[in-house]
Structure formats: C-alpha cells, structure tokens
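Colleague: Here's a sequence, model it:
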Amino acid sequence: MKYLTLIFIIPVVLGEFHVFAPYQEVKAAAQSTALLPCFFTVAESKNGLRFVIIIWKHKGTELIQYMDSIVKKSSRTTLLESELQKGNASLVIRNVVFEDEGDYECEVTEAPNSETRRIYLHVTVAPNISLKPPLVVVDQNNSLECRAEGFYPGVVSIEWLRDSQPLSSQGPVEIQNNPDGSFTASNSYTFTPTVSEIGGVFSCLVQHSSLNGGKEEIRLHICKPTLTISPRILKKGETKVYCKLDGCLFSKVTMRWLKNGYTSHVLTCEERRECISSTDVILSIPRKEWEEVSCEADLDGINKPLTEHATVTLEGVPEKTALGVALIVGFIAGFILLTLICVAFVLYKVCKKFQKLCCFYEGQCYVKKQTWRTKRKRKRSSLTDGANMKNKLKLSIFGETTEILKRQQQYQMEEANSHDVRFIETPT
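Modeller: You can find the predicted model right below:
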C-alpha cells in the first residue's frame, strides 16, 4: 500500500498529468457494493478541476460523467464526489449483479491531455454446499450426493475424499444453469462402509473462486446408529421408560413412542450425538403386569426409520409373559392340527386295509353282497377254508358284524353234521 501511495504522490510533486489504476482486476460478490479504483493528477493544480472531465464506461456504454462540477450518474453507480479534489475518480457500484461483470474504462481528460485505464470486474457468488445424506451408516448402501447451488462463475470442482484421499471411480460433475444466471453442480457417489471403517472421515471437497482459500470441505463420519429401550423391568413405583439413540452425529432426528397402536411423545433433536425420549408405563398386579411398547426414530438422510420393540414388565413378573401365552396358544393349535392329521391317517389305513369292501371310485362306494351256500360231502380242506374266511369276516364293515355272527353259528352247526361249507361272493 505504501508503494502505491508513493506512485500516486510522485506525479503530484512533479506537476504532471497522470491516470493511475492500482488493480487491473477486482472481485465483488453479487448483491454487494463494488469499488473500482482510479486515481489521477492534473498538470495545472491551480485550476483545480475546472478543465477536468471524468467518464466511466462499461462494455463501451457510458455509465457516469463528471464535467463542470456536475456528476451525471445512474441509479446504481456513483463517484466519490468528496474525493474528486484529491484525485480520486473511483467508481462505486451498488447491488452488484451478474450483468455488471466485464471491462470498465476510467477515462480522465485535462485538455489537451487524456488517459484511459481499464479494470475488469469479476462478479462472484459463493455456492451453497450441501451433502445428502448427512451421515454414512455402516453395512448400508449409501447413495451420496454433494451439491453446490447458486454459484458464479460456472467453473467448479467437486471431489469425494476418505481420510483426505480421493476416492476411486468418481463420477463426473454435472452442472446446470439457473434462471437467475447462477449455476448448480452436483456429484454422486455410492458407498457401503464396513464396521472396520467406523471412525473414518468421509468428505466432499468443493473448489470455487468465491470461497475463502478457494475451497471448502464438508465432512461426514462413518457410524452405526443404535436404538435401545430401558429399563424393561420396572421396580415398584417406577413408571418411566427411556428410548436412547446414539452412535452418530445426527443433524436431525424425530423420535416417537408407539403403544397400543397410538403414537405419543414425539421428540425432535438437531445436531446431537445422543437423543433420549421417555414415556410413562403404568403397571400393577394383577390388573396389568406387562405392556408392549415400540420406539421409532426417523434420521435425516435415511429413508427407513429405526425401530425397537420391548415388553415392559413389573419386577417379579416373568419378562416374557406375553410370549408364554403365545406359546401356549400355539401348542394348543398344534395339538389340534396333529390330532386331525392322526385321524385322517387312521381312516386312510382302515380304508386301505378293507379296500376289498370299501371301494372309492368316482366318489361312490359300494359293498359287496355276501351269500352263503352249503354242500354236503366236501373235503376237509373246505372246512379249513371256511375257518379262515370266518376270521376275515370278523374284520368286515361294522354294519355286517351281526350277520356274520349268525352265519358263524350256522356254520358250526353244519360242521357238527359233517357238512361242507363254501363262501361265494356275488357282487351287487
């Protein structure tokens, strides 16, 4: 700065006409106020600014003019009028927009001398950088997106890093134009970390001319969120049950309790490593010895909520009472089913054993008619055959048992009279 001041003072001492611009390029953020510096000295200081003319142009179009102590200016541009007598012809631009970018000409004339200096104005807009989801969960396929919105100019770099090292197989940066003249860029990456990578640093690095140092890094930590409910056994007089979410740095979490199908005790946590919600569970013996509760947590960036179920019981009451009841009901249902299977199996065996008497064809069943005939003077072997048939007839259909017994008595009487017996089947 001292160097620039000396350069500016030397022409004044020598009494020479000179126009000086300390910078050839100036950066200004959109919607801010830009100052384009331009200084001059006059050859005849005794005349003051009587014969001095100052004109500023942008892309060949006149913006402002100073002549005969009158300043012609626009709504957003002006000169530092109080500084003109000191040789300061700097241009002030208020509420800078993208269209203000470009070459500016500072022309100062002291007849017959005239000089022009050029300054380039760079309009910049810092990007709004976001990272979705805001956390990386282990054993989960994380579809990540690093996004830079509303920046200008449109030259940007987006890179994924793990432990400050670039990740392999990175996709290209997609850039699109916004209606207001700014730009939006994004870069996506799919990543499935393992438990061994918990504690590692995963980050997105954005580089743009508007940023401090030219770059900005957003970091994520690889973590594993856990949800726990405690206590599950309440002592006498206790009613509070707590649901705890931890394991990560959560940008936003919504927790809620579910009891008997109803939602209650909704809690929201932001920028926390731990979030705890509580609910009341009132139990008593023998009216209500246990209760089923559930705790859910919606994590910003994770589509599926975390859920934890628990059976809360009183001290001295088995924790799994509800499970025991369910097991008993299941046992009874299983016993009934097994009984039906056994009955069906027995019926199947009976019908198979008496398939000569029970015939199932086309949904109809018929019974073979039994007839008896006797002949005299048969061999003894026929009597033996009749005895075997007697045993078989005892296993016939239940409706014919009485008839068989009668026939058996008749057979015994005939055998005593040395008569032969023959069993003839005649289908009905």
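
Colleague: all contacts plus neighbour counts: C-alpha atoms, from now on.
Modeller: Will do.

Colleague: now do the same end-to-end measure for stretch 206-218.
Modeller: Start and end residues of stretch 206-218 are separated by 8 Å (Cα to Cα, to the nearest Å).

Colleague: which of the residues in it are buried?
Modeller: Buried positions in stretch 206-218, judged by neighbour count with 16 or more other Cα atoms under 10 Å: 206, 207, 208, 209, 210, 216, 217, 218.

Colleague: I have a second one here; can you model it like the first so I can compare?
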Amino acid sequence: MAERTILGIFILLSLLQTYAALDVFAPSPQRAFVTNNTVLNCTFSVDKQPLDFSLLSISWSFQEKVLLRYDSKGFSTQDPRMSFCVESLGDGYASLHISNVTIPDRGTYVCTVIYSTESKKKKTLLKVLARPRIYTLITKDHRNTESILTCKATEFFPPDIWITWYRNEEVLRNELMGKPQMYKDGTYQMDSSMKITSTNEGQKQIFSCRVQHDSLQEPLQMNFQLINEDTETSFNVVTVVYIILGLTAIPVGIGIFLWIRKNAGKMVTHIKTLQIALLSSMKSKSMYIVSLLNIYARCILFFAYKLIYILSQSVNKR
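Modeller: Sure thing, here's the model as predicted:
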C-alpha cells in the first residue's frame, strides 16, 4: 500500500513538472494584398520557462488540410509558399508566412499549439485584396457634338467597387455602369461611361473619374478636359514636327560642321549675294520669306564656325 502511494506521488510530481498553463492568441481578421508576402500572426505563452521544445508541437491548417507542422521530429510543409520562423518559437511566435498571395488564399486558418498535455487552437480570417488600376478613354460621335467618357477599373478584388463622375467637383448622374467581369486570376474589371454634349464651355471644365474600393485608403481619381478636334490636330502636328527635328538634329549638326570647314572662306560673299537677291525678290512674298530664312541659316552657320574656330585655337595653345 505504501509503495502505491509513493508511486502515485511520483507520477503526480512528474506531471506537475511538465504541466504549464498554455495561452494562444491570433488576431482576426487579417489583410493581405495580391502578389505580396504576408504574415498571419499567432503567438503563444506558457507559465513554465524556459520552453522545452521536445514538448512543443505547432501546426497550421486551412480548409481542414494541414499546411505545415513543427514538432520534435522537425518541420514539414505541404506548400512551398508557406513557412514560419523556427528560431522565433522560443519567443512565442508561431506566425505563418505566406509568399506571393493569391485570391484562393483567402479564408479561415487555424493555428494549433500543443505543449505537453495541453492543446489550444485559434482561428483567424485572411482577407485578400487587390488594388484597382484606372484608365480613361474619350470618344466622339461622327458629328463631333457629343463625347463619351469611359472610366475602366481593372485588376481589383473583392468585386464591390464604386465609380463616380464629377464635373468641376459636381456629381454627375445618368452614368452607364457596367457589371464586374472576372479575370482568370480571380480579379475583376468594370467600366463606367458618361455622355457629355460638346460645347465651347466644356473646354474649360474639368471632368473627374473617382474610384472607391475596400483596398484603398483614399479614392483614386483621374482628371481631364475635353479637347476640340482643331486643337487636338494642331497639337499633333506640332508634336510630329518636334520629333522630326529632334531625330534630324545630330546628322544635320555633323553635316553643318563638315560644310563649314569646307566653305568657310565663302561665307561673307554668300551673305552679300543673298542680300542683293533678297532686295530683288521683294515683289514675291513667298520668295522674300525663303530668302530671309536662307540668310538666317547662313548667318547661324557663320557664327557657329567662328565659335568652333576660336575653341580649336584655344585648345591648340594649351
């Protein structure tokens, strides 16, 4: 009888030595953005320190499937994107690291911690978000009397989104709102259009497309003004001219340099001849303009040559 009592006391003392009050904490919900890396926080604590790793077991599960596990046998994972820092277990960190987050990763995760004979679980909800990108398009009818403004929001999740039109900060109504359409990766895109009557006053007004979404801390907004056809055509012509001038600047500069070296002695004679030709062609306006431009170009070449000559002399003296 005494032997049994002693054995019972020994077993009880052994249990008391290994038992430690366990507590687990995991905040919920937690948020992550598509293609980013994220951490699902889960921490634990025990009363008895230091921690005995031979008594510790940690696992994470998702949709009733174990994603990874750590115990006295080591670490194992079912998904290479899932991991946690084993070195941080001594500080009570059992957080799950997920790399390259995708839409299907959203849902409820379970963090399970076992220490000695005690086991506790905590659930946490992961919300996956994707920030929208916005684009605008302006099209006109064949009479150029109406403009259709289109605002496209793409690559966002979840599908709930709000697109609002403004004219000088005044909300516009009667917009044509499309339905969200899903991409293959699970994100969505949606269009919103507004028809505007083209007027001279419209050229001075600022139109805005404002997008609100759960993934945004503040709305996205794009502003633009309507441009009439004549203004737009003039702008395009000027742009093309500048591009051509820029592309021809280098070869023209090389040609000018070579020409100056060959014809430097004739510069003054050419200028005087052109002056006489200019006076004789005053009767034709077009000829006058052409002659004036020729004189201007030759003068520039002459002074450029002089500058190059002075610089070359300075270099030779050194």
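
Colleague: TM-score for the pair, please.
Modeller: Scored against TM-score structural alignment, normalised by the length of the second structure, the superposed chains reach a TM-score of 0.65; 237 aligned residues with a Cα RMSD of 3.4 Å.

Colleague: circling back to that earlier point, reformat the buried residues of stretch 206-218 of the first structure into JSON lines and put secondary structure and distance to residue 373 of the first structure next to each item.
Modeller: Output for those, formatted as JSON lines (DSSP: H, G, I helix; E, B strand; the rest coil; distance: Cα to Cα, whole Å):
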{"residue": "206", "secondary structure": "strand", "distance to residue 373 of the first structure": "111"}
{"residue": "207", "secondary structure": "strand", "distance to residue 373 of the first structure": "114"}
{"residue": "208", "secondary structure": "coil", "distance to residue 373 of the first structure": "116"}
{"residue": "209", "secondary structure": "coil", "distance to residue 373 of the first structure": "120"}
{"residue": "210", "secondary structure": "coil", "distance to residue 373 of the first structure": "120"}
{"residue": "216", "secondary structure": "strand", "distance to residue 373 of the first structure": "113"}
{"residue": "217", "secondary structure": "strand", "distance to residue 373 of the first structure": "110"}
{"residue": "218", "secondary structure": "strand", "distance to residue 373 of the first structure": "107"}
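
Colleague: Export these to a markdown table and append columns for distance to residue 286 of the first structure.
Modeller: Shown next, in a markdown table, are these (distance: Cα to Cα, whole Å):
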| residue | distance to residue 286 of the first structure |
| --- | --- |
| 206 | 64 |
| 207 | 68 |
| 208 | 69 |
| 209 | 72 |
| 210 | 70 |
| 216 | 63 |
| 217 | 60 |
| 218 | 56 |
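
Colleague: Give me the residue at the spatial middle of the second structure.
Modeller: residue 133 (8.1 Å; Cα atoms, centre = their mean).

Colleague: Quick one: map that one onto the first structure.
Modeller: Counting by TM-score structural alignment, residue 133 of the second structure corresponds to residue 128 in the first structure.

Colleague: Now that match. Nearest residue, chain neighbours left out?
Modeller: residue 149 (5.0 Å; Cα to Cα, 6 or more residues apart in numbering).

Colleague: Count the neighbours of that neighbour for me.
Modeller: 19 (other Cα atoms under 10 Å).

Colleague: Return the distance of the biggest helix by length in the first structure from the chain's centre.
Modeller: Ranked by residue count, the top helix of the first structure under DSSP state H comes out as helix 321-353. Centroid displacement of helix 321-353 of the first structure relative to its chain, using Cα atoms, centre = their mean, to the nearest Å, is 45 Å.

Colleague: I'm done for today, thanks for sticking with me.
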